[in-house]
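Colleague: I'd like to go over a predicted model; first the sequence, then the structure.
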Amino acid sequence: MNFDILKQDKAKFVVLDGKYKEKEIPLQFNPPTYSVEQNNEYSEKKLMGLKGTINQFTGTKQSDLALELLFDSTSTGGDVRELIEPLYKIVDIDNTLHAPPPCQFVWGKLSFDGIVATFKKEFTYFFSNGTPARAKISMTLKPYVKVKETAKSTDLQSSDISKKRVLLEGDTLFDMAYREYKSPAMWRKIAEKNGIDNPLDIPYGSELLLPSKGENE
């Protein structure tokens, strides 16, 4: 038997951009579970002269990575929130990027570049004074691809035609920038194109004009 495969690598995050670029965030414990999700995307089309609609396949969306992480401070008597604190380097908005920074999750042969989309804390054990001592973190990373790498495989938009997109409920300008340009920092270009002063105060259902490729160069 090859006992090398039984050696446990320590899971960690590596910040890929922003003020904490190349910063490593090792985890206290390796994840007890993780999952990936892949979706086939369809657009609804109406045909003139016919009732109803048809669903047209538009492509496959890259997988998200869902992680469950455990933290425990019962052996030290400390506050478990202090162990969680380093994760905020990839969760909070980086003021140099105006968005959470992209990161890489590394565990053995698994390597996933993504941006934190959801981050949920659940405290499951407390000391007698109410200090949390054990926590479970559930988080989802959406795939991150550099703009230059994406452009090599596909031209995301015409060089002279702008696109229109509708802001759906639960969506944000940052999400739209990531989907369209693979860069959440591009929200500024979209905001400028549409005369938006506050990206967090946009009514759902608003139709937004996305800058063409030529406008972003």
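Modeller: Nice, thanks for sending it over.

Colleague: alpha carbons only for contacts and neighbour counts from here, please
Modeller: Noted.

Colleague: quick one: Cys103 and Phe13 touch, right?
Modeller: Yes: between Cys103 and Phe13 there is a contact at 6.5 Å, judged by CA atoms under 8 Å.

Colleague: who's more crowded, the two?
Modeller: Cys103 (26 against 23; other CA atoms under 10 Å).

Colleague: how about that one, what does it touch?
Modeller: When contacts are counted by CA atoms under 8 Å, 6 or more residues apart in numbering, Cys103 touches 13-17, 90, 113-115.

Colleague: Return the subset of those lying in strands.
Modeller: 13-15, 113-115 (DSSP state E).

Colleague: quick one: the residue nearest the centre of the chain and Ile90, what's the gap?
Modeller: With distances taken as CA atoms, centre = their mean, Ile115 lies nearest the centre of the chain, 2.9 Å away. As judged by CA to CA, to the nearest Å, Ile115 and Ile90 stand 8 Å apart.

Colleague: any residues in contact with both of these two?
Modeller: Listed contacts common to Ile115 and Ile90 are 100-103; contacts here mean CA under 8 Å, 6+ apart.

Colleague: quick check, nearest of those to Asn129?
Modeller: Pro100 (33.8 Å; CA to CA).

Colleague: right, and that closest one touches Leu87 too?
Modeller: No: look at Pro100 against Leu87 with CA under 8 Å: they stay out of range, at 11.3 Å.

Colleague: Compare the two (neighbour count), which wins?
Modeller: Pro100 (23 against 14).

Colleague: so what's the more buried one up against?
Modeller: With contact set as CA under 8 Å, 6+ apart, Pro100 has these partners: 90-94, 115-116.

Colleague: Tell me how many other residues crowd the nearest residue to it once chain neighbours are set aside.
Modeller: Nearest residue to Pro100 in three dimensions, chain neighbours excluded: Ile93, at 4.2 Å (CA to CA, 6 or more residues apart in numbering). Ile93 is flanked by 14 other residues according to other CA under 10 Å.

Colleague: Check it against this one:
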Amino acid sequence: MASSGQSATKLEKLTIEAYDNPQFSGTTDKKYELQINPKEIHHSYEQLGQQPALLATGKVITDVKPNEYAERMSFEFIVDATGVVEGCDDVYTDIQNLTMLTAEVNGQIHTPNYLKIRWGKKLNFTGTLAQMKISYMTFAPDGSPVRAKVVMGLNGFVDAAKKASNDNNSSPDLTHIIEVKDGDQLPVLCRQIYGSSKYYLAVAKLNKLSSIFDMQPGQRLIFPPLDK
């Protein structure tokens, strides 16, 4: 019980925010607030190991980056329409709204939304959906789900220009090597790295892409230094 003159601490709900840009800039009204906060959040880092790098001279070397990691986050939560907890009238509709926000392609950017996970003042994770598993657990007599468990996993996201800057900050003679993320577009990557999208055909040719759309998540693309 709060002491006299003190207000009770406000319960903060974990919120999933959706953005239409990899800089997560501007405000968004696309949000999903968890009805029941998760009991656990798993935050992990996977070492990427050695990467090939290209010198301006054309020589390929092995660039050892022992401190480079891929960041992951996962958590599970309950959606409940049994009436025990307020905030959900229909589980199936709630899950559809969540799927539309996190997994379905946003027609304006031709890729699923970029996601920001917020919980109070401490947790602020930016990423993209890696996987989502939905388990319907309890059903009404007519077969409608009234309780579901959602397991969500996200890949940490760093915009290509910032990553390239970090990777090459101390090695100006090295090209940028970018790992393709789901939804990346070659002209956009070129604009982020070079300040202009006009180099996308040259980059596609260098990387032996059959077209500018011939990119797969996890693929590494070489962006060579511009001729001075």
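Modeller: All right, it came through fine. Because the structure is a prediction, the values reported are computed rather than measured.

Colleague: Which one (most neighbours) among the contacts of Cys103 of structure 1?
Modeller: Going by other CA under 10 Å, Ile115 tops these with 27 neighbours.

Colleague: Distance of that one relative to Glu24 of structure 1?
Modeller: Taking CA to CA, one finds Ile115 of structure 1 at 15 Å from Glu24 of structure 1.

Colleague: which residue packs closest to the counterpart of Thr33 of structure 1 in structure 2, ignoring adjacent ones?
Modeller: Using TM-score structural alignment, the partner of Thr33 of structure 1 in structure 2 is Glu40. The shortest distance from Glu40 of structure 2 to any non-neighbouring residue, by CA to CA, 6+ apart, is to Phe75 (6.2 Å).

Colleague: what about the helices in structure 2?
Modeller: 91-102, 160-168, 186-194, 200-206 (DSSP state H).

Colleague: Any buried residues in stretch 14-33 of structure 1, and which?
Modeller: Using 16 or more other CA atoms under 10 Å as the test for burial, stretch 14-33 of structure 1 gives 14-18, 24-28, 30.

Colleague: how about these in a markdown table, adding distance to Ile196 of structure 1?
Modeller: Listed next are the buried residues of stretch 14-33 of structure 1 as a markdown table, based on distance: CA to CA, whole Å:
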| residue | distance to Ile196 of structure 1 |
| --- | --- |
| Val14 | 33 |
| Val15 | 30 |
| Leu16 | 29 |
| Asp17 | 26 |
| Gly18 | 24 |
| Glu24 | 36 |
| Ile25 | 35 |
| Pro26 | 39 |
| Leu27 | 39 |
| Gln28 | 42 |
| Asn30 | 42 |
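
Colleague: any idea which of the residues you listed is closest to Phe57 of structure 1?
Modeller: Leu16 (32.6 Å).

Colleague: ok, the counterpart of that closest one in structure 2 - contacts?
Modeller: For Leu16 of structure 1, the aligned position in structure 2 is Tyr19, judged by TM-score structural alignment. Taking CA under 8 Å, 6+ apart as the criterion, Tyr19 of structure 2 is in contact with 25, 28, 30, 113-116.

Colleague: starting at the chain centroid, how far to the strand of greatest length in structure 1?
Modeller: When structure 1 is parsed with DSSP E, its longest strand is strand 53-72. Its chain's C-alpha centre and that of strand 53-72 of structure 1 lie 11 Å apart, by CA atoms, centre = their mean, to the nearest Å.

Colleague: packing partners for it?
Modeller: strand 33-46, strand 132-143 (3 or more CA pairs under 8 Å, 6 or more residues apart in numbering; DSSP states H and E).

Colleague: tell me the angle of the first one relative to strand 132-143?
Modeller: If I follow you right, that is strand 33-46 of structure 1. 40 degrees (axes from the mean of the first three to the mean of the last three CA atoms, to 10 degrees).

Colleague: who does strand 33-46 of structure 1 touch, helix- and strand-wise?
Modeller: strand 53-72.

Colleague: ok, residues contacting the strand it packs on?
Modeller: Contacts for strand 53-72 of structure 1 (CA under 8 Å, 6+ apart): 28-47, 80, 83-84, 112, 133-143.

Colleague: can you rerun that using 7 Å?
Modeller: 28-29, 31-47, 80, 83, 133-143 (CA atoms under 7 Å, 6 or more residues apart in numbering).

Colleague: out of these, which are buried?
Modeller: 28, 80, 83, 133-143.

Colleague: for stretch 124-140 of structure 1, the distance to its chain's centre please.
Modeller: 24 Å.

Colleague: Likewise for stretch 103-114 of structure 2?
Modeller: On CA atoms, centre = their mean, the centre of stretch 103-114 of structure 2 falls 12 Å from the chain's centre.

Colleague: which residue numbers in structure 1 go with it?
Modeller: Taking TM-score structural alignment, stretch 103-114 of structure 2 hits residues 91-102 over in structure 1.

Colleague: what do you get for stretch 142-159 of structure 2?
Modeller: Using TM-score structural alignment, stretch 142-159 of structure 2 pairs with 129-146 in structure 1.

Colleague: from what I can see, Glu180 of structure 1 looks like it's in a helix, true?
Modeller: Yes: under DSSP: H, G, I helix; E, B strand; the rest coil, Glu180 of structure 1 sits within a helix.
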